[in-house]
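Participant: Got a sequence here, can you model it:
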Amino acid sequence: MDAREAFGEDDGVESWSPARSGVVVLPSGRAVRGRALSDGVVGDGDAPSFGLYLTSRPHQERWESRWLMWPDFRIPRFPSDAIAALRDAYDRSLTERVEIACAGGRGRTGTAIAILARYDGVPAEAAVAWVRAAYRRGAVETPWQRRFVREAPLARLP
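Facilitator: All right, here's what the predicted structure looks like:
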C-alpha cells in the first residue's frame, strides 16, 4: 500500500513509477523524482505536476514550479526559504508528481532529497547515507551540504 492509498486520497494524478529514472521512494511510500537539468527536455508523458529547481539563476518549466537560488556545490542562499519550499514539495508528494532538479542532479538535488527523507522520518545523521543508497551514490557532494542535511531545523510534522 502506498502513501496515497493509506490516506485514502486519489486526485486522478498518476504517481511516479518506481521504475522511472531518478524516482526515489521515501520510507512512507511517497515518490519524488530527482533529475539533472543537463539531461535535457522532459517529454509530455514524463512531466511532473510540480517541480522545485535549485539553480544559481531563475529557472521555470511549463508546469507549476518554484525556483530556489542555490549555487552549485553550496547550500541554499536563503536556507529558511529552502526549508519551507522542501516542506511544500514533501507535502505535495503525497498526491502529486514532484520533481527536484539542479544542473547535474547530484549535489543540490541529493541534498534536497535527503531533507525530504528527514521529513519522512529518516534520522538526520542517517539521511545522507540513505539518499546515497536510494538515489545516487555521489549525492550530497560537499561537507557543507552534508552539514545542512544534518542540521537543518525542520518543523515537526503534525
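Participant: only C-alpha atoms for contact and neighbour calcs from this point on.
Facilitator: Noted.
Participant: what's the distance between residue 18 and residue 152?
Facilitator: Using Cα to Cα, to the nearest Å, we find residue 18 at a distance of 27 Å from residue 152.
Participant: Equivalent analysis for residue 5, please.
Facilitator: Taken as Cα to Cα, the span from residue 5 to residue 152 is 30 Å.
Participant: Alongside the first, I'd like the structure of this one:
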Amino acid sequence: MTELWNADTPKLIHLPSGRMIRGRGLRYDLPEGQTPTFAVHLTDHEQPSSPWESIWVPWRDFWLPADPMDAMRKLRLAYERAPSERVEVCCGGGVGRTGTALSAICVFEGMDPKEAVKWVRQNYHPRAVEVPWQRRFIHQVFAADTSGSGQA
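Facilitator: Got it, this is the predicted structure:
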C-alpha cells in the first residue's frame, strides 16, 4: 500500500468516507511535498507525461467533458483508488472542472447533487462548479449512479 496524503496537504479534501483527494490547478507549480500516485487531468489537450500514473478526460474550460460517460468511469476509478493511493484531480485553474469532478465524486459518496456542490464549495473552493451546465453534469452523474448500472 502506498503512503497516503499527509493531512496538511494543500487543497486536499477529506471525503465523509475517509478518502482523501487533492484538487489542483495545472497552470500553477506543483506543490512541495508529496506527489500523487494517480492523477485525473481534466483538460482540452493531453498533458505531458508525468512520473506518476495519469489519465486524461478531454474537457474544455467552462464546458463539460467531451464524453460524459467516459468521464464518469474515470472519476469512479479515481474514487475507487483513493483509499489506498494519493489521488489528484486537476484542470487548468483547479476551480471549475476540478470542482465539478470533485462534486461528482461526492455523488459516489452518496450525496445528492446540490449537497455535493455545496460540500465542495465549503471544503475545497467557494467558486467550484462555475457554470449551470456543470451542475447539470453532476445531476447526470447522480442519475447514472443511482440507476443501478454501477457504471458511473
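Participant: more neighbours, residue 5 and residue 152 of the first structure?
Facilitator: residue 152 (15 against 12; other Cα atoms under 10 Å).
Participant: Just confirm residue 132 of the first structure is within a helix.
Facilitator: Yes. With DSSP: H, G, I helix; E, B strand; the rest coil as the criterion, residue 132 of the first structure is assigned to a helix.
Participant: show me the contacts for residue 101 of the first structure.
Facilitator: 34, 35, 36, 37, 51, 52, 53, 54, 108, 109 (Cα atoms under 8 Å, 6 or more residues apart in numbering).
Participant: quick one: which two of the residues you listed are the most distant?
Facilitator: Greatest spacing in the contacts of residue 101 of the first structure, by Cα to Cα: 51 and 108 (14.0 Å).
Participant: ok, those two, which is more surrounded?
Facilitator: Neighbour totals were compared for residue 51 of the first structure and residue 108, and residue 108 leads with 30 against 24 (other Cα under 10 Å).
Participant: The more buried one reaches residue 140, doesn't it?
Facilitator: Yes. Taking Cα atoms under 8 Å as the definition, residue 108 of the first structure is a contact partner of residue 140 at 6.6 Å.
Participant: Identify the residue of the second structure aligned to residue 140 of the first structure.
Facilitator: Using TM-score structural alignment, the equivalent of residue 140 of the first structure in the second structure is residue 129.
Participant: Kindly indicate whether that match is helix, strand or coil.
Facilitator: Going by three-state DSSP: residue 129 of the second structure is coil.
Participant: Please tell me how far it sits from residue 122 of the second structure.
Facilitator: In this view, residue 129 of the second structure and residue 122 of the second structure are 12 Å apart by Cα to Cα.
Participant: Neighbour count for those two, which is higher?
Facilitator: residue 129 (26 against 12).
Participant: what sits against that one?
Facilitator: With the criterion set at Cα under 8 Å, 6+ apart, residue 129 of the second structure makes contact with 95, 96, 97, 98, 99, 100, 103, 117, 135.
Participant: what residue of the first structure takes the place of the second one?
Facilitator: Using TM-score structural alignment to pair residues, one finds that residue 96 of the second structure aligns to residue 107 in the first structure.
Participant: Who are the contact partners of residue 131 of the first structure?
Facilitator: Contacts of residue 131 of the first structure by Cα under 8 Å, 6+ apart are 110, 113, 114, 117, 137, 139.
Participant: switch the cut-off to 6 Å
Facilitator: For residue 131 of the first structure, the contacting residues are residue 114, by Cα atoms under 6 Å, 6 or more residues apart in numbering.
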